[in-house]
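Participant: Take a look and give me a structure for this.
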Amino acid sequence: MLFCDSPIHERHALAHLPVALGSVKPQIRWQHVWLPAALRRERIDVFHAPAHWGVPWNSPCPVVATIHDLADRECPDLRARASLRVAARHAFEQWLVVRRARRIIAVSEWTACSIQKHLGVAPERIAVTVEGAAPVFDVATEARIVEATRQELGLAGPYYVSVGGFDARKNLGAFVGALAATAPERRVPVALVGEGGAAAEALRRRAVEAGVEPWLRFLGGVDDVRLATLYAGALAVVVPSWLEGFGLPVVEAMHLGIPAIVSSAGSLPEITGDAGLIFPPDDPGALAVAMQRLARDTALRASLAEKARKRAPLYTWRRAAKQTVAVYLSAAR
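Facilitator: Sure, this is the predicted structure:
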């Protein structure tokens, strides 16, 4: 059963699951008054907070909580940019997880270590579960569709793809530095997928000032079908983030046999394994070298693509579900 404080968007709805909707404001009242009462009324055996928000103080049943990352603790610069209210809320919700969750799910070994380091949680309370790719990323895209999409988006030649937000943690400014460090005739465009707003415009201005704006293609948000097509036509997915608790774009591309170029920060090397190239997130020159190397070396791309296909079965939602159910059973004992 899903417990929600607002209606679920149709794209996230699961038809086979009943939904308990509690439109109670403020959110803290929903979390600590309405939710425990609903759990008791429905006789729930285990409650799972799929992010580290929403753990009730007085749950009538065992609680499992997922922590995707502790970016505010791992990256002090990010915490400094947050308002005092947001920082306090993060700290309070993390404290609730530590005090009230019987089991804590981490989405990578790196995140598990971060939880132990910053929250002082004993290793035996933490379980690592994977994440996976939607079914659309397991279906080979026809070459004609890939080519039509490339032409439509002005990506006629080779290109890289980057997927996600434009917040500071994503470190997309590294692309500006990498392209500026590359001779114009050797530059490969980067397709940036994601809604960016003011942050995207700020990045565009930086690119204009550096003279590399034509090589950054701001595509905005796209659906999964279009995203799969973009992955399929790319040389690689590039993730230059300062920190990622998992790195879903790497896995989505992996399922399509597309390698990755990732920063050495957070969980990205763990998730990528031998299916990509790694560079320091504070070194745009190293990113430029990696992008040029992969663009020139056909044999390397083929080798990494094969490794990506072999690694993809490690990251499926079916495997994630089995691991998560095992955590529920252990929490219920």
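
Participant: CA only for contacts and neighbour counts going forward, please
Facilitator: Will do.

Participant: if I look at residue 270, how far off is residue 263?
Facilitator: 11 Å (CA to CA, to the nearest Å).

Participant: for residue 250, same thing?
Facilitator: Taking CA to CA, one finds residue 250 at 11 Å from residue 263.

Participant: anything in contact with each of those two?
Facilitator: residue 239 (CA atoms under 8 Å, 6 or more residues apart in numbering).

Participant: sorry, back to before: who's more crowded, residue 270 and residue 263?
Facilitator: residue 263 (26 against 15; other CA atoms under 10 Å).

Participant: Can you show me the strands along this protein?
Facilitator: Applying DSSP state E to the chain gives strands spanning 2-4, 19-21, 47-49, 63-67, 103-106, 126-128, 160-163, 190-193, 216-220, 237-239, 260-263, 276-279.

Participant: which secondary structure elements does the fifth one contact?
Facilitator: Read it as strand 103-106. With contacts taken as 3 or more CA pairs under 8 Å, 6 or more residues apart in numbering; DSSP states H and E, strand 103-106 sits against strand 63-67, strand 126-128, helix 317-332.

Participant: ok, and what's touching it?
Facilitator: With contact meaning CA under 8 Å, 6+ apart, strand 103-106 is reached by 63-69, 97, 112, 125-129, 327, 331.

Participant: One more: the fourth one?
Facilitator: Among residues not part of strand 63-67, those counted as contacts by CA under 8 Å, 6+ apart are 46-52, 55, 97, 100-107, 111, 327-328, 331.

Participant: switch the cut-off to 7 Å
Facilitator: 46-52, 97, 100-106 (CA atoms under 7 Å, 6 or more residues apart in numbering).

Participant: and for comparison, fold this next one:
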Amino acid sequence: MRIGVNAVPLRTHGGGARYVFAELIDRLLAIDTQRRYVLFAHPLAMDVIRGLSALQPRGAAEHPAGSGDTAPPARAHFASGNGAPRVRVIEVACEEEIFDHLDAFDLFFGPLNNLQPRIYDRPTVAILHDIQEHFYPQYFSPGDLAARREIYPEICRSATTLVTISEFCRRTMIERFSLDPQRVEVVYNAPQSGLTRHDRPFGEDTWSREPLPESFFFYPANCYPHKNHALLLDGLERMRAADPASAPHLVFTGFEIDGGFPLRNEICRRGLQSHARVYEDLAIAELRTLYHRAAALVMPTRFEGFGMPAVEALAMGCPIVCSDLPPLREICGDAALFVPCDDAAALTAAMQRLMRDPALRVDLAARGLKQAQRFSWDSSARRFMDIFAAAAARFSDPGGSAPRPASPRIGVLVNGTLAPDAIEPAVRSILRNGYTNVAIRVVLPDDRPLPTAVSAMVPAVSAVVERKSGPAAWPQLARFSDDERLDLVGEMIAGRSSLTPTALMSLADAASRDADSPVLLGEAWQRIGSEPVRSVARLRELGDGRWLLHGFIHAEMLFVRPRLLAAWAEGAALLHACGADWRIRLVRLARQSGRLCHIRRTFAVCDVSRIPFAERAAAAACGVEVIHLPDGRPTGGWLRRLKPLLKPASRILPGAWRVQGERWWRRLTRA
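Facilitator: Below you'll find the predicted structure:
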């Protein structure tokens, strides 16, 4: 199996997501010798990719890219025993360029809270770390909140297998998004390997900054609002007011962010400069020294999906005082002192207790080391190897060994009136699905005979003559359904589209899970002429109750249950009254009345340049967000032909210029 990994959101500078990605992928590449991996990365992340120790020449020291240490130069690939490259790194400017390499992988993996682009004709595995916006929406800007409320439910509902980082996150995602529990797995994170690799002694030789206090509490966290730095400063003020001589010191690490807690200003405003200090951009050896020398880790956070500082402290034998949150209970077990959130008095009491009781600190450190044995990147990588195999099996056989209803009889009307010469490849794309309970009817222009090759492929295929060109009206599909006793019927327009190899299987699976919806809608990839796929036609659920038909409603996306439709008075009346835009109006009505089965799977590849202007105008008039091609030809095509020349030349530009240039390039060349 070939695994495509979307690393496009990754950047060289970043927080925990960067080193979690690097550690996990590094161990996967080292341990999983049976699969091939294709990493898609943005130019601004190539330093992280090159630093993966699995890509280093043999004999080079292991320095995972997330560890903070400098890594030796990487080689582009390394090979398996048969000499074929087992790992490929492909540089892409945006996620849409992954469509250029659809033949390079069999399973798509999104490890960075992302499952873009929508490659849903094959198994997908996605990691989603948490859904904090459902607990503390006030901590997000309106734009971030809207994006999370649209994108995160889509990831959860679209992935063949969803992976999250704690049982708490798994439970909340299942509850909030009504997910099938069998599709949601938990794989724990683990400490940075650079922290637990003791190839250098602890001590002052690893700390090159101002001398550390003899005793201090340590809080490593970027200054997001939910990290609750203010509570720790409140506790310090309490202790200093009670006994200035015995008040502890605090050491913070992390970055201040826009809209976050102004940590440095608050320390100065409260006059705590002598007892609190902040560090940024620490090397891994310096971070290791802080864990080693701290009296305890203190985490007054209001929300965590996992708690990376906690698991790092466990592995370093550093005692922990933390908020009493379900994921921290799950990670720390009995190796921490838990205090209620936002309770400054309880936090202060726990810190003072640790300061006064050396035996308690020793006990917590010993328990932490034992608890830390549950977390390692090797075990996490092996879990993902099992998940990849299970996701592939689930996608090809969604029901597994469970009893299931008989496969529905699906009818596909191949409309050859617009491009008779394209009938044969259209029929081939249907047969490529391998779905046996299918009926095919070909609509021919004038008195043109059915192509001999099509008759040979499908002896039972029926053909009718239709003098009116264009997409079929509903009565034509209804007659086909009655003649063949179909459970589901849809249309395919020859010359404009082809079905994906898994379309009919995905349709049948969705129909077996939802037996009551008369209208079933999938997705379609959109391309312009012979160029690669660049967009997706689909139903977008915007997360606030609104929805949008995006791209186009291609005939191949829509299948109908004729018997249920006939029993639905409002739907049947609409079909009798509508003209060429019946599909769009039917989808809208079905969505509004709760009779639409929304299938997050790719059914077809469609050429939007061959859609007549009248059809695009009708779709736009119905509220569809349509790709605009005013003259029916690809716009920006001559620019796209320059890409092989411009892309290598752009590598000499500064990174910020390249990012801005990519934005303008997409605007100029988009359809």
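
Participant: related to what we said a few turns ago, closest to residue 317 of the first structure out of the contacts of strand 103-106 of the first structure?
Facilitator: Using CA to CA, residue 129 is the member of the contacts of strand 103-106 of the first structure that lies nearest residue 317 of the first structure, at 9.8 Å.

Participant: what do we get in the second structure for the closest one?
Facilitator: Pairing criterion TM-score structural alignment: the partner of residue 129 of the first structure within the second structure is identified as residue 187.

Participant: which one is its match nearest to, not counting chain neighbours?
Facilitator: Leaving aside its sequence neighbours, residue 187 of the second structure sits nearest to residue 165 (CA to CA, 6 or more residues apart in numbering; 5.3 Å).

Participant: Who are the contact partners of the counterpart of that neighbour in the first structure?
Facilitator: Aligned counterpart of residue 165 of the second structure in the first structure: residue 107 (TM-score structural alignment). Residues counted as contacts of residue 107 of the first structure (CA under 7 Å, 6+ apart) are 68, 128, 129, 130, 131, 245, 246.

Participant: Swap in 10 Å and give it another go.
Facilitator: Residue 107 of the first structure makes contact with 66-69, 127-131, 245-247, 267, 320, according to CA atoms under 10 Å, 6 or more residues apart in numbering.

Participant: hmm, which two among those residues are most spread apart?
Facilitator: 127 and 247 (18.0 Å).

Participant: So those two - more neighbours on which side?
Facilitator: The residue with more neighbours, out of residue 127 of the first structure and residue 247, is residue 247; 24 against 19, by other CA under 10 Å.

Participant: Could you pull up the contacting residues of the aligned residue in the second structure for the more buried one?
Facilitator: Using TM-score structural alignment, the partner of residue 247 of the first structure in the second structure is residue 307. Counting by CA under 10 Å, 6+ apart, residue 307 of the second structure makes contact with 165, 166, 189, 190, 299, 301, 322, 327, 328, 330, 331, 332.

Participant: now do residue 232 of the first structure
Facilitator: Counted by CA under 10 Å, 6+ apart, residue 232 of the first structure has contacts 137, 140-143, 145-147, 161, 226, 253, 255-258.

Participant: What distance do you get for the counterpart of residue 94 of the first structure in the second structure to residue 596 of the second structure?
Facilitator: The alignment partner of residue 94 of the first structure in the second structure, by TM-score structural alignment, is residue 152. To residue 596 of the second structure, residue 152 of the second structure is 21 Å away according to CA to CA.

Participant: before we move on, what about residue 647 of the second structure?
Facilitator: Per CA to CA, residue 647 of the second structure is found 43 Å from residue 596 of the second structure.

Participant: Between these two, which has more neighbouring residues?
Facilitator: A direct count of neighbours by other CA under 10 Å for residue 647 of the second structure and residue 596 places residue 596 higher, at 21 against 14.

Participant: what's the neighbour count on the residue in the first structure that residue 280 of the second structure lines up against?
Facilitator: In the first structure, residue 280 of the second structure lines up with residue 220, judged by TM-score structural alignment. Residue 220 of the first structure: 16 surrounding residues under other CA under 10 Å.

Participant: Report the two of the contacts of residue 232 of the first structure separated the most.
Facilitator: 147 and 255, at 19.5 Å, using CA to CA across these.

Participant: ok, those two, which is more surrounded?
Facilitator: Higher neighbour count among residue 147 of the first structure and residue 255: residue 255, with 30 against 18, using other CA under 10 Å.

Participant: What residues does the residue nearest to the more buried one when sequence neighbours are not counted make contact with?
Facilitator: Excluding the flanking residues, the one nearest residue 255 of the first structure by CA to CA, 6+ apart is residue 312, at 5.2 Å. Neighbour list for residue 312 of the first structure: 132-133, 138, 250-257, 271-272, 275 [criterion: CA under 10 Å, 6+ apart].

Participant: circling back to that earlier point, closest to residue 291 of the first structure out of the strands of the first structure?
Facilitator: Closest approach to residue 291 of the first structure among the strands of the first structure (CA to CA): strand 260-263, 7.6 Å.

Participant: whereabouts in the second structure does that closest one align?
Facilitator: Residue span in the second structure matched to strand 260-263 of the first structure, by TM-score structural alignment: 320-323.
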